[in-house]
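# no sequence on this one, just coordinates:
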């Protein structure tokens, strides 16, 4: 990755973090207990996870994984417990402090962009908060997910054999001879990331295969 690409990705990550902070700034404390799109996690948990992830370095990730006996779910649970503060206000203050961070586990910086956009929607959608996420943030995240296996948190296998058409970007990803799935770039990103969408967000003969 060139220095320019590195800078572009992190600028997008920081913008997404600032947008989420603004969206949650006036959220009543009781709503932080609402379920997110991540099974078993409420809104407070997801924000804590974002803090934990933003503070994780490459070396730190390896050490943590060893301590968690190479169990990713266990490591995530430990991280959430560590970064979830006693009150939403305290957690929000901690989140604001990590907004400019550029740390990452042993993975491409694009993973931080995927996380910022997808987890942002994991929080916003159950709360009924809308955001017009810039396409220049969504499309790189979508392309990265399509190159990454589901075992590593991506969506390559989910989208295999399909042609994804972003209706708001005039972009087609996949072979034109494959069954089509049409929707906004954000809806496609969430679908390949394994999120459940609202009825009607996707259309085309490939939808059942993508959302199975």
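Okay, I see it. Everything quoted here is computed from the prediction, not taken from an experiment.
# going forward, measure contacts between C-alpha atoms and count neighbours the same way
Will do.
# In this structure, what residue spans correspond to strands?
Assigned by DSSP state E, the chain shows strands spanning 163-166, 171-173, 180-183.
# what's the lengthiest helix in the chain packed up against?
Using DSSP state H, we find that the single longest helix of the chain is helix 3-24. Helices and strands touching helix 3-24, by 3 or more C-alpha pairs under 8 Å, 6 or more residues apart in numbering; DSSP states H and E, are helix 88-98, helix 110-127.
# Would you reformat those as CSV and include distance to residue 147?
CSV is the format used below for the helices and strands packed on helix 3-24 (distance: least, C-alpha to C-alpha, whole Å):
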stretch, distance to residue 147
helix 88-98, 28
helix 110-127, 11
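# Return the residues in contact with the closest residue to residue 88 other than its chain neighbours.
Of all residues not flanking residue 88 in the chain, residue 29 sits nearest, at 6.0 Å (C-alpha to C-alpha, 6 or more residues apart in numbering). Neighbouring residues of residue 29 by C-alpha atoms under 8 Å, 6 or more residues apart in numbering: 87-89.
# now do residue 169
Counted by C-alpha under 8 Å, 6+ apart, residue 169 has contacts 135, 184-185.
# another structure for you, compare them:
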């Protein structure tokens, strides 16, 4: 029998991606021009640029993604900035329209569906938290992302970030590792594994200070 609060199939993960994209699109509908220009937790990008990045990820198929990485000499920052620029609109309103057009689209350029669920969960929080917007995805969603992040370094060094720590969610079934204790809401654990120092304020245990130090020195 499947554990509670776990998404196990690719279809379930894709449905969760569509839910989180739709929720973000709704939150973006009433943003002011100043809010669109506000710095996100993804430090190099504004809220609008993060949205364009998400649109790029949902619009780029695998071969296009590989060609773009090759053209960028496998520098992910160059690759991401080029794809972002292609999918950013002339105005925030146009950027939002382009994002809405891919809400129900493919998960991402590769078959790592849990990773692309992490992409929308993390980047949505990157936008929301600085703007004071609050949404907690279902625990099933954040648990799936946490398990993927803890299992490997993919687009972020998430497994490395929690090496040597005992990680426990306070709102769901996610646990992993051994060592100094790191506890907190699953969403905050996900954000910490994704390298967001701001999430550490939601975490407790000796492992919280260790994670914070790692992220600051990374």
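Done, it's in. Just so it is clear, the model here is predicted, and its values are computed rather than measured.
# After superposition, what's the TM-score here?
Put the two chains on top of each other and the TM-score (TM-score structural alignment, normalised by the length of the first structure) is 0.92; 206 aligned residues with a C-alpha RMSD of 1.5 Å.
# Could you report the distance from the residue nearest the centre of the second structure to residue 66 of the second structure?
The second structure has residue 122 as the residue nearest its centroid, 2.3 Å off, counting by C-alpha atoms, centre = their mean. Using C-alpha to C-alpha, to the nearest Å, residue 122 of the second structure is found at 23 Å from residue 66 of the second structure.
# Same question for residue 179 of the second structure.
Following C-alpha to C-alpha, the distance that separates residue 179 of the second structure from residue 66 of the second structure is 38 Å.
# Then residue 151 of the second structure?
Computed as C-alpha to C-alpha, the residue 151 of the second structure to residue 66 of the second structure distance reads 23 Å.
# With neighbour numbers in mind, choose between the two.
residue 66 (16 against 13; other C-alpha atoms under 10 Å).
# That one corresponds to which position in the first structure?
Matched across to the first structure, residue 66 of the second structure falls on residue 62, judged by TM-score structural alignment.
# wait, what's in contact with that match?
Neighbours of residue 62 of the first structure in contact, by C-alpha under 8 Å, 6+ apart: none.
# Residue 127 of the second structure now?
When contacts are counted by C-alpha under 8 Å, 6+ apart, residue 127 of the second structure touches 40-41, 47, 50.
# out of those residues, who has the most neighbours?
Neighbour max across those (other C-alpha under 10 Å) = residue 47, 27 neighbours.
# mind checking what it lines up with in the first structure?
Match for residue 47 of the second structure (TM-score structural alignment): residue 43.
# where's that match relative to residue 23 of the first structure, distance?
From residue 43 of the first structure to residue 23 of the first structure the distance is 12 Å (C-alpha to C-alpha).
# swap in residue 14 of the first structure?
14 Å.
# These two: which has the busier surroundings?
residue 14 (19 against 16).
# Return the residues in contact with residue 42 of the first structure.
For residue 42 of the first structure, the contact set (C-alpha under 8 Å, 6+ apart) comprises 32-36.
# Which of those residues are still contacts in the second structure?
Compared against the second structure with both residues aligned by TM-score structural alignment, their matches' C-alpha atoms under 8 Å, those retain 32-36.
# Could you pick out the buried ones from those?
For those, a burial check counting by 16 or more other C-alpha atoms under 10 Å picks out 32, 35-36.
# contacting residues around residue 25 of the second structure?
Residue 25 of the second structure touches 96, 99-100, counting by C-alpha under 8 Å, 6+ apart.
# so how far is residue 125 of the second structure from it?
Note on residue 25 of the second structure: its distance to residue 125 of the second structure, by C-alpha to C-alpha, is 13 Å.
# re earlier: pull out the buried positions in the longest helix of the first structure.
Result for helix 3-24 of the first structure [16+ other C-alpha under 10 Å]: buried residues 9-17, 19-21, 23-24.
# What does the residue nearest to residue 88 of the first structure correspond to in the second structure?
Checking TM-score structural alignment: residue 29 of the first structure goes with residue 33.
# From residue 191 of the second structure, how far out is that match?
Distance of residue 33 of the second structure to residue 191 of the second structure, given as C-alpha to C-alpha: 26 Å.
# Quick one: the buried residues of helix 3-24 of the first structure as TSV, columns for distance to residue 203 of the first structure too.
Conversion of these to TSV gives the following (distance: C-alpha to C-alpha, whole Å):
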residue	distance to residue 203 of the first structure
9	30
10	32
11	32
12	28
13	29
14	32
15	30
16	27
17	30
19	29
20	28
21	32
23	29
24	31
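# how about those residues, which pair is most distant?
9 and 24 (23.0 Å; C-alpha to C-alpha).
# Please tell me which residues of the second structure stretch 157-169 of the first structure aligns onto.
Counting by TM-score structural alignment, stretch 157-169 of the first structure sits on residues 160-172 of the second structure.
# buried set for that stretch?
Using 16+ other C-alpha under 10 Å as the test for burial, stretch 160-172 of the second structure gives 161-163, 165-169, 172.
# any idea how far that stretch is from the chain center?
Averaging C-alpha positions (C-alpha atoms, centre = their mean, to the nearest Å) puts stretch 160-172 of the second structure 17 Å from its chain's average.
# Count residues in the vicinity of residue 129 of the first structure, would you?
With other C-alpha under 10 Å as criterion, residue 129 of the first structure counts 11.
# next one: residue 131 of the second structure
By other C-alpha under 10 Å, neighbour count at residue 131 of the second structure equals 16.
# that older thread, can you tell me how far the match of residue 29 of the first structure sits from residue 129 of the second structure?
17 Å.
# can you check residue 200 of the second structure too?
Residue 200 of the second structure is 13 Å from residue 129 of the second structure, by C-alpha to C-alpha.
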